[in-house]
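A.B. asks: here are the coordinates; sequence isn't available:
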């Protein structure tokens, strides 16, 4: 396939949710942080036929998805994964519905490139949605739709690439960019559990099994969220996150990650996003790396290596 020069390049940083988790769906404020690594989307032109040829590459430049879609209908001509092709087609059709000139008849070649492993939970879906929204000039929250029934914090975070406090008011996102540069950040690390959760499944479980959440709990989570950026000491930071974990554990009626895997670790172990998988936040203790390595957890990333700062 002949390809013209690069036409457009779009990029979105990934995200991590430090506070709020499931409570955001009930009105609490949450704190989200952008990650250094993200995902790019590059559009090229070609002149052989009226098709969209899509290729997605992972962090080691391995092709993990390929699809060819007829234009302007976006009918699937070829795909290496039907479910992914259908979800992608739906995102593109939604964009096309709101921008009639988008993907008309001119053939294009699209390449996406992740900078992090797909099982890291840093936002392979949200960064893609945001990049498509930039390309098609539509609202990314509109693209989120029913396929991704979360709070939308991830779209907010990857859209502005800044630490944010996020909340839902009458189902509408409210975003407050903040500064988050804790003086003890050299003592904060991110540990990958290699147990990626399906966020949609986790949210469905939450909605099905939680009959009600007290206003007191929502207020407590919001209070913790607003105090976190102003912590001056690691001790204060750890105490707030420990309280946050206990509230969430009681609400979900499941033990904390620390209780399950690291009961004798003296630092904080804070779940990030859907409980049970992806990354957790760890505070430094002497012998930390050896401690986690002996338990089979070897992906430990420093704050400065993970979190994007403008």
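C.D. replies: Thanks, I have it. Because the structure is predicted, anything quoted here is derived from the model rather than measured.
A.B. asks: please make it C-alpha for all contacts and neighbour counts, starting now.
C.D. replies: Fine.
A.B. asks: which stretches in the stretch 201-310 of the chain count as strands?
C.D. replies: 269-271, 279-283, 300-302 (DSSP state E, counting those that start in this stretch).
A.B. asks: okay if I get the ones you listed as a markdown table plus distance to residue 180?
C.D. replies: Converted to a markdown table, these look like this (distance: least, CA to CA, whole Å):
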| stretch | distance to residue 180 |
| --- | --- |
| strand 269-271 | 17 |
| strand 279-283 | 15 |
| strand 300-302 | 15 |
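A.B. asks: pipe the ones you listed into CSV and attach mean neighbour count and distance to residue 256 per row.
C.D. replies: As requested, those are exported to CSV (neighbours: other CA atoms under 10 Å; distance: least, CA to CA, whole Å):
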stretch, mean neighbour count, distance to residue 256
strand 269-271, 25, 8
strand 279-283, 24, 11
strand 300-302, 18, 19
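A.B. asks: nearest to residue 128, of the ones you listed?
C.D. replies: strand 279-283 (20.1 Å; CA to CA).
A.B. asks: ok, which of the strands of the stretch 201-310 of the chain comes nearest residue 196?
C.D. replies: Nearest of these to residue 196, taken as CA to CA: strand 279-283 at 8.6 Å.
A.B. asks: what's the closest of the strands of the stretch 201-310 of the chain to residue 66?
C.D. replies: strand 279-283 (28.1 Å).
A.B. asks: contacts only, for the spatially closest residue to residue 187 that is not a sequence neighbour.
C.D. replies: Computed as CA to CA, 6 or more residues apart in numbering, the closest residue to residue 187 that is not its neighbour in sequence is residue 284, at 4.9 Å. Going by CA atoms under 8 Å, 6 or more residues apart in numbering, residue 284 touches 187, 188, 189, 267.
A.B. asks: apply 10 Å and report the result again.
C.D. replies: 184, 185, 186, 187, 188, 189, 234, 266, 267, 268, 302 (CA atoms under 10 Å, 6 or more residues apart in numbering).
A.B. asks: try it against this one:
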């Protein structure tokens, strides 16, 4: 049997509302044109193989098992990745009422580095939900938790304002195509941030009604200010100030780049992954001189809208 099915899911950047999005604060998020792909080839037997490749072609994970073992309550394996994959697949089958899984060969590939924080967990959830026909939000909440904004980005056609809405997500697609995009770029901080660990830093008791309202208005504020660098910087700086007060951490600019002339905003969990920075052409050299060599331009990552 050589019945192949192919699926894709987009990476993401969270522009506003990190941490607070789980407390029903609307967040601005942008899907990326960088994808994760899943190719499934059905088999005539009960054998299952899974191979995952990084964006550079390196095989970083593989599994060989069979349907009965995979569908058991506890797969006979000590590899935590295999155990998690087993949980995701079994949960997806339960959510889709699909009890007829047979052998398959799975190959997963990436347009972006799996350590980059662009969303390998959420894209995996999206891909499996597409394949097995279940609700991706339910699968995400059962297997990983989180707000689900990244699930919304995985198949969106443009940027969006995402509301967690007590695990009943509301998604509004918006146009976020800054006139100043040549002055906006993304810098990888050379370290991976575990979003589940970072969520624990958020102190919801500090989220006053006034701060909630201010954060709720941030998505439209960023969009409206995206034709003027100085106004855009004001929104970045204020947003960083608010989130800093809620999680008890200094903004990344104060931590690492205090002498930088432009503005810098964390994207998602603070302390790792990518940041968004503003500045002219020479501003990229500032980060390269400090050893941050992975710099992406807006048009390299943003979906065309």
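C.D. replies: Looks like it came in fine. Remember, it's a predicted structure, so these values are computed and weren't measured experimentally.
A.B. asks: thinking again about what came up before, the residue nearest to residue 187 of structure 1 corresponds to which position in structure 2?
C.D. replies: Under the alignment (TM-score structural alignment), residue 284 of structure 1 pairs with residue 279 in structure 2.
A.B. asks: ok, now residue 137 of structure 1?
C.D. replies: Under the alignment (TM-score structural alignment), residue 137 of structure 1 maps onto residue 133 of structure 2.
A.B. asks: was I right to think that match contacts residue 96?
C.D. replies: Yes. Counting by CA atoms under 10 Å, residue 96 is a contact partner of residue 133 of structure 2 at 5.8 Å.
A.B. asks: which SSE is the closest residue in space to residue 152 of structure 2 that isn't next to it in sequence in?
C.D. replies: Counting by CA to CA, 6+ apart, residue 171 is the residue found nearest to residue 152 of structure 2 once chain neighbours are left out, at 7.2 Å. Assigned by DSSP states H and E, residue 171 of structure 2 belongs to strand 170-173.
A.B. asks: tell me where structure 1 has helices.
C.D. replies: Assignment of helices within structure 1 using DSSP state H yields the ranges 82-98, 124-136, 140-144, 153-160, 199-209, 215-227, 234-252, 257-261, 288-294, 303-306.
A.B. asks: so which of those helices is nearest residue 35 of structure 1?
C.D. replies: helix 303-306 (5.5 Å).
A.B. asks: and that closest one, which stretch of structure 2?
C.D. replies: Mapping helix 303-306 of structure 1 onto structure 2 (TM-score structural alignment) gives residues 298-301.
A.B. asks: residues of that stretch that come out buried?
C.D. replies: Across stretch 298-301 of structure 2, burial judged by 16 or more other CA atoms under 10 Å covers 298, 301.
A.B. asks: that stretch vs structure 1, average distance?
C.D. replies: For stretch 298-301 of structure 2, the mean deviation from structure 1 after alignment is 0.6 Å (mean CA distance after the TM-score superposition for structure 1).
A.B. asks: what comes into contact with that stretch?
C.D. replies: For stretch 298-301 of structure 2, using CA under 10 Å, 6+ apart, the contacting residues are 11-13, 30-34, 112, 177-178, 180-186, 276.
A.B. asks: okay, now the closest residue to residue 106 of structure 1 other than its chain neighbours: neighbour count?
C.D. replies: In space, and not counting its chain neighbours, residue 106 of structure 1 is closest to residue 50: 5.6 Å by CA to CA, 6+ apart. Residue 50 of structure 1 has 17 neighbours, counted by other CA atoms under 10 Å.
A.B. asks: what about the aligned partner of residue 50 of structure 1 in structure 2, distance to residue 103 of structure 2?
C.D. replies: Aligned by TM-score structural alignment, residue 50 of structure 1 pairs with residue 46 of structure 2. According to CA to CA, to the nearest Å, residue 46 of structure 2 stands 4 Å off from residue 103 of structure 2.
A.B. asks: identify the contacts common to these two.
C.D. replies: With CA under 10 Å, 6+ apart as the test, residue 46 of structure 2 and residue 103 both reach 65, 66, 67, 68.
A.B. asks: got those as a markdown table, with neighbour count columns?
C.D. replies: Listed next are these as a markdown table, based on neighbours: other CA atoms under 10 Å:
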| residue | neighbour count |
| --- | --- |
| 65 | 17 |
| 66 | 17 |
| 67 | 16 |
| 68 | 15 |
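A.B. asks: closest to residue 244 of structure 2 out of those?
C.D. replies: Nearest to residue 244 of structure 2 among those is residue 65, at 45.8 Å by CA to CA.
A.B. asks: rewinding a little: of the contacts of stretch 298-301 of structure 2, buried ones?
C.D. replies: 11-13, 30-34, 112, 177-178, 180, 183-186, 276.
A.B. asks: got the contact list for residue 26 of structure 2?
C.D. replies: 16-18, 20, 149, 160-165, 170-172, 212-213, 215-219.
A.B. asks: quick revisit: so which of the helices of structure 1 is nearest residue 7 of structure 1?
C.D. replies: Closest to residue 7 of structure 1 of the helices of structure 1, according to CA to CA: helix 124-136, at 10.7 Å.
A.B. asks: chain center to the closest one, what's the gap?
C.D. replies: Counting by CA atoms, centre = their mean, to the nearest Å, helix 124-136 of structure 1 is centred 12 Å from the centre of its parent chain.
A.B. asks: list the buried residues for that helix?
C.D. replies: Those would be 124-136, for helix 124-136 of structure 1 by 16+ other CA under 10 Å.
A.B. asks: trace residue 8 of structure 2 over to structure 1, please.
C.D. replies: Residue 8 of structure 2 maps onto residue 11 in structure 1, by TM-score structural alignment.
A.B. asks: point me to the residue sitting closest to the centre of structure 1.
C.D. replies: For structure 1, the residue sitting closest to the mean C-alpha position, by CA atoms, centre = their mean, is residue 123 at 3.1 Å.
A.B. asks: okay, it and residue 135 of structure 1: tell me how far apart.
C.D. replies: As judged by CA to CA, residue 123 of structure 1 and residue 135 of structure 1 stand 18 Å apart.
A.B. asks: for residue 69 of structure 1, same thing?
C.D. replies: Per CA to CA, residue 69 of structure 1 is found 17 Å from residue 135 of structure 1.
A.B. asks: re earlier: what is the equivalent residue in structure 1 for the residue nearest to residue 152 of structure 2?
C.D. replies: Under TM-score structural alignment, residue 171 of structure 2 pairs with residue 175 in structure 1.
A.B. asks: tell me which residues touch its match, please.
C.D. replies: By CA under 10 Å, 6+ apart, residue 175 of structure 1 lies in contact with 29, 30, 153, 156, 157, 160, 163, 164, 165, 166, 167, 168.
A.B. asks: one more pass at 8 Å, please.
C.D. replies: 156, 164, 165, 166, 167.
A.B. asks: all set now, cheers.
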